[in-house]
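K.L.:
got a predicted model here, sequence first, then my questions.
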Amino acid sequence: MRDDITYQVLVNDEGQYSLWPAHHEVPAGWRADGTTGTREECAAHVDEVWTDMRPRSLREAMS
């Protein structure tokens, strides 16, 4: 099955990332990081930038 959906990369205040269909409204608590493309392109971007999966609040508490 071919995926013709354009995705965008979202990030929340905890620094967690998600892929979201670009034609859908961004849900509360999330913001677009400016990356759009195929699912694979967006997933590759997330893999590159989200190197620490811990929520921001946990990373700060452990510092």
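P.N.:
Nice, thanks for sending it over. Numbering: from 1, shown residues only.
K.L.:
from now on I want contacts and neighbour counts done on CA atoms only, so please keep to that.
P.N.:
Fine.
K.L.:
and residue 52, that one's in a strand?
P.N.:
No. With DSSP: H, G, I helix; E, B strand; the rest coil as the criterion, residue 52 is coil rather than part of a strand.
K.L.:
here comes the other one, which I'd like you to weigh against the first:
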Amino acid sequence: MSEIDSTATVYQVVLNDEEQYSIWRTDREIPSGWFAEGTTGAKQECLDHISRVWTDMRPKSLRLRMEAAAQSN
């Protein structure tokens, strides 16, 4: 038996201020700078959710700078 039974481990989707996504085990404290997005479940369920909602991989600060530059042209 493995140390971590992946079928029993519950994950949550976490998000940072740059709107970047990751997953984190629910039995562990979320690292500083990240917060729970609200989705929990099996690892693959969380990864599938991220694939659906994280459609622009650019950090938020970069997107805002690019939008500002485009508007000033």
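P.N.:
On my side now, so go ahead. Since this is a predicted model, take the numbers as computed values, not measurements.
K.L.:
now the TM-score, please.
P.N.:
The TM-score (TM-score structural alignment, normalised by the length of structure 1) is 0.95; 63 aligned residues with a CA RMSD of 1.1 Å.
K.L.:
residues in contact with the longest strand seen in structure 1?
P.N.:
Identified as the longest strand of structure 1 according to DSSP state E is strand 30-37. The contact list for strand 30-37 of structure 1, computed with CA atoms under 8 Å, 6 or more residues apart in numbering, reads 6-13, 22, 26, 42, 45.
K.L.:
quick check: longest helix of structure 1.
P.N.:
Longest helix in structure 1 by number of residues (criterion: DSSP state H): helix 39-49.
K.L.:
okay, buried residues for it please.
P.N.:
39, 41-43, 46 (16 or more other CA atoms under 10 Å).
K.L.:
now it and strand 30-37, what's the angle there?
P.N.:
120 degrees (axes from the mean of the first three to the mean of the last three CA atoms, to 10 degrees).
K.L.:
starting at the chain centroid, how far to helix 39-49 of structure 1?
P.N.:
On the basis of CA atoms, centre = their mean, to the nearest Å, the separation between the geometric centre of helix 39-49 of structure 1 and that of its chain is 8 Å.
K.L.:
where in structure 2 does it fall?
P.N.:
With TM-score structural alignment applied, helix 39-49 of structure 1 matches the range 43-53 in structure 2.
K.L.:
all set, thanks.
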